[in-house]
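**Student:** Sequence first, then the predicted structure:
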Amino acid sequence: MNVRKIVGSEKFDAYLISMFCFHARVDDVESQRERVENENIEDWGAFTDNGILAARILNNKFDFIIDGTPVKSGGIGGVSTLPEYRNQGAVRDIFRKFLPEAYRSGEVISALYPFNQAFYRKQGYEVVNYQSNYELKPALLAGYKFDGTVKRWNPGEAVEEYVQIYNEFVESYNLSVLRDAKSMMEQMKVDKLYKERKFSYIFSLDGKNIAYIIFSDIQHDPAAILRVEESAWVSRDGFHAILAFLGRFEADYGNIQLPLPYGIDLLRIISTPGAYDIQKTCRYDYMLRVINAKKLLETIRKPSDCDFVMKVKDDIIPENNCMLRVAADSVSIEGGSGIPDITVSVCALAQMAVGCINLDEAILRPDVLINAKEDMLRKVFVEKKIFVVERF
């Protein structure tokens, strides 16, 4: 396959491939041509020798937060191949050309929602546990009380108060993305409120906004389900306000579905006699890849006495295949053929750097080998909070 960026009218051809592969039903696809062809999204395609577009991927641009610092990142979406060209390596070929280009363009990490974890692991991506989902009955939250102000957002109203809470909340979570009013509106917007039944509420105490929640009403027999789409808080009072609010719906819903970011375990902190009845599931449908190992190691938080040598292995991006000396305020390429303190694949490094596994878990991987300075490595590679809500 011939791989290159898609341009001009080819973007609409790529759009049709995705519409076919994702089972989309659109009344008038031709009406989307102008919008699609003018979209400023990096689009890659695999073409047959006859010039037919067989497969495509989109690389959406983001600035993901890593230990408080936004870094240039990509969010892979739209991965699709026409059935007549499947099992010929089209998507693989795109990644093998795209990933080194992502390095050259300055990206530090790349993320995606996988259709097949094993396939993407071959491209250097690794699973990240980014969220836990809790299902519980509203009555279990009856013990929480909130005496502040609760206000519902109505379509057409400003969203800046939500933006402020969100950005204050996510700055301490890895893989989160700061928002402006436009991107916040994308999360909250609703065309037909009482048909879509998607509602947003903000909570304030003593004149200060402390939390918000966005939830949907899901039809279900024998009782409807309240599904929380997103929530954020800036204090303990804010988190408790959300729980207290959900506890008010005992007469309306049979169950509540509450997602919480990695690092916040509801079962460890909830105060209710019925905690055993809460069901918890973890989300692993998100994968991460290191695009620039040196820049990622420069970005992560390190102790003041940090000093170790890491050997990184990457089969696709040659610049990542190197030995790096990691100090508190610098990361440099280490020459020579000495023995590193730790050897990792880019798959393992992705998990370790963002903090979705600790070192005890990392050393159980076959692609992690510690030779020295284990105590130092334990101070560097610790578990961290992760918050992922952007879809691409």
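**Tutor:** Happy to help now that I have it.
**Student:** From here on, just use CA atoms for contacts and neighbour counts.
**Tutor:** Noted.
**Student:** what's the closest non-adjacent residue to residue 249?
**Tutor:** Of all residues not flanking residue 249 in the chain, residue 138 sits nearest, at 5.9 Å (CA to CA, 6 or more residues apart in numbering).
**Student:** Surely the one you found and residue 245 touch.
**Tutor:** No. Judged on CA atoms under 8 Å, residue 138 makes no contact with residue 245 at a distance of 9.4 Å.
**Student:** Show me which parts of stretch 1-15 are buried, residue by residue.
**Tutor:** When neighbours are counted by 16 or more other CA atoms under 10 Å, the buried residues of stretch 1-15 are found to be 1-3, 5-6, 10-15.
**Student:** From residue 215, how far out is the residue nearest to residue 249?
**Tutor:** For residue 138, the distance to residue 215 under the criterion CA to CA, to the nearest Å works out to 14 Å.
**Student:** okay, pairing it with this:
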Amino acid sequence: MNINIVSPNDYWQIHQLRDYCFPNKYTKARRDDFHYWIEHSTTLGAYDDKKVVGQLLILPLNMTVHGVQYKMGGIGFVAIYPEYRQQGIVKRLMTEALQKMRNNGQTISVLAPYSVSFYRYFGWELFFEKLHYTIPQTNFPDLGKQLDVVKRMSFEWLDPDLFQGIKEFHNAMAIVQHGGMVRDDAWWKRIERRSPDSHFAAYFLDGHLEGYIRYAIRQETFEVQDFIVANHLAEQAIWRYISSHAASVSNITGVTSNHYPFGFYFKEPQFKKEVVQDVMIRVVDVYAFMQQYPWGEINDILTIRIEDSFCHWNEHVYQINKNGHVSIIETNSTDTMHMLTLPINLFSAMMVGYLSVKEAVIYANQPIEKKIIDHWQRALPSEKPAFYEYF
């Protein structure tokens, strides 16, 4: 069994394996989209002679972490034929994927797990709680009457200038929003192929685009797919626009962050909400990640030991000085009370703000002095991430 980059001559085997292992067979636009990402990703195959029996795609993406843009490897379409399972093939694919991402400079990785415990074993960790909401017509937001400037378009009836403005606005917001992902034209094309019936509504104030939504209306339900705003006024204007569909829809559905006080200012904020944890993150290269990291207040030298069974290059002791300079040090010290010691999954969740330092230490079961925890907490930005993309 060999793990190799899949040859273009074998791309048909990737389609075949995906269609067998996933519940929905791709056709037409979905198949075209999948083929594009086979071509433009790092596509790994497990070969039994000339037959591809397992696969994994590393999509070349990006992610904003506390205001810093990182190259991100999006792991997707992990599959293996049933007769080849329980042979360690997926483990070899995941191990090779980590090495490839490091070689590609993809410092962090995100995936949507079919099993949290399975991917946690390889070093990924939960980092975002989505809130799925369903608002019945009787609870539609009523934010008063106001003449808002809203421009509409759809993928079917495209307004090129408006679409360009929406794309630029989305990326400007993604750069400053923790967990945001900048979308290039290929990603927008992917969205169009997967949701060709999407509509757009953009809110303008004094001639400037201040927010937009992407949505679809299906079976009397207004499905919010993107909801990106620059400020509270734009948010209210978008909700007024959505509620104006009350004569033709009976529900509004969408996704937001669980840490956001969603619906707080609605007159009737009690409606169905469900928390879902379906994205995980991993730092692939600790040294490179911390070199870019936007450290906060560092009052004393920070020291951390990283445990990482699948990335030997991460298993070091690191020091961060008061200027945020990161270095790898050699030490035989067993004084764990004065040094943070974390497995890579908890380190990853802590550094992106999902876990506090205290929580990470508790879950790691690593006793440490309170003042060390306090020093680390002041050094880390506290904002929680929000990641809505799907792959």
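**Tutor:** Alright, I've got the coordinates. Keep in mind it's a predicted model, so treat the numbers as computed, not measured.
**Student:** Just the helices from the stretch 251-392 of the first structure, written as ranges.
**Tutor:** With DSSP state H, counting those that start in this stretch as the definition, the stretch 251-392 of the first structure shows helices at residue ranges 266-269, 293-299, 346-354, 359-362, 374-380.
**Student:** ok, now which ones touch residue 43 of the first structure?
**Tutor:** Residue 43 of the first structure sits next to 5-7, 11, 56-59 when contact means CA atoms under 8 Å, 6 or more residues apart in numbering.
**Student:** overlap between the residues you listed and the second structure?
**Tutor:** When the contacts of residue 43 of the first structure are mapped onto the second structure and scored by both residues aligned by TM-score structural alignment, their matches' CA atoms under 8 Å, the shared contacts come out as 5-6, 56-59.
**Student:** Which members of these define the maximum pairwise distance?
**Tutor:** By the measure CA to CA, these have their two most distant members at 6 and 59, which lie 11.5 Å apart.
**Student:** what's the overlap in contacts for the two?
**Tutor:** By CA under 8 Å, 6+ apart, the residues touching both residue 6 of the first structure and residue 59 are 42-44.
**Student:** Out of those residues, flag the one nearest to residue 306 of the first structure.
**Tutor:** Nearest to residue 306 of the first structure among those: residue 42, at 37.5 Å, using CA to CA.
**Student:** For the closest one, give me its contacts.
**Tutor:** 5-6, 58-60.
**Student:** With residue 140 of the first structure instead?
**Tutor:** By CA under 8 Å, 6+ apart, the contact set of residue 140 of the first structure is 247, 272-275.
**Student:** Most neighbours among the residues you listed, please name it.
**Tutor:** Neighbour counts for these (other CA atoms under 10 Å) peak at residue 247, which has 20 neighbours.
**Student:** If you drop the residues flanking it in sequence, what lies closest to the corresponding residue of the second structure for that residue?
**Tutor:** By TM-score structural alignment, residue 247 of the first structure lines up with residue 243 in the second structure. Using CA to CA, 6+ apart and skipping the chain neighbours, the partner closest in space to residue 243 of the second structure is residue 140 (6.0 Å).
**Student:** Mind jotting down where the strands sit in the stretch 51-200 of the first structure?
**Tutor:** Across the stretch 51-200 of the first structure, reading from the start of the chain, the strands by DSSP state E, counting those that start in this stretch fall at 53-66, 69-81, 109-112, 126-127, 131-136, 149-152, 198-205.
**Student:** Using TSV, please lay out the shared contacts of residue 6 and residue 59 of the first structure together with distance to residue 335 of the first structure and secondary structure.
**Tutor:** Rendered in TSV, the data for these read as follows (distance: CA to CA, whole Å; DSSP: H, G, I helix; E, B strand; the rest coil):
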residue	distance to residue 335 of the first structure	secondary structure
42	35	strand
43	37	strand
44	35	strand
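**Student:** before we move on, the earlier item: in strands only, show me the buried residues of stretch 1-15 of the first structure.
**Tutor:** Among the buried residues of stretch 1-15 of the first structure, the residues falling in strands (DSSP state E) are 2-3, 5.
**Student:** which one among those gets closest to residue 132 of the first structure?
**Tutor:** residue 5 (36.6 Å).
**Student:** Identify the residue spatially nearest to the closest one, adjacent ones excluded.
**Tutor:** Excluding its sequence neighbours, the residue lying closest to residue 5 of the first structure (CA to CA, 6+ apart) is residue 44, at 4.3 Å.
**Student:** Same question for residue 370 of the first structure.
**Tutor:** If you skip the residues right next to it in sequence, residue 370 of the first structure has residue 342 as its closest partner in space, 4.4 Å away by CA to CA, 6+ apart.
**Student:** same thing with residue 139 of the second structure?
**Tutor:** Setting aside the residues directly before and after it, residue 139 of the second structure is nearest to residue 268 in space (CA to CA, 6+ apart), at 5.6 Å.
**Student:** Aligned counterpart of the one you found in the first structure, please.
**Tutor:** Aligned partner of residue 268 of the second structure by TM-score structural alignment: residue 274.
**Student:** what residues does the top helix by length along the first structure touch?
**Tutor:** The helix of greatest length in the first structure, counted in residues with DSSP state H as the criterion, is given as helix 90-104. Residues external to helix 90-104 of the first structure that are found in contact with it (CA under 8 Å, 6+ apart): 1, 3-4, 44-46, 54-57, 79-81, 123, 291-292, 316-318.
**Student:** at 7 Å instead, please
**Tutor:** By CA atoms under 7 Å, 6 or more residues apart in numbering, the surrounding residues in contact with helix 90-104 of the first structure are 1, 3, 44-46, 55, 123, 291-292, 316-317.
**Student:** do the same with stretch 357-372 of the second structure
**Tutor:** The contact list for stretch 357-372 of the second structure (CA under 7 Å, 6+ apart) reads 336-338, 341-342, 346, 350, 373, 376-377.
**Student:** So for that stretch, what gets flagged as buried?
**Tutor:** Neighbour counts using 16+ other CA under 10 Å place 357-358, 360-361, 364, 368, 372 of stretch 357-372 of the second structure among the buried residues.
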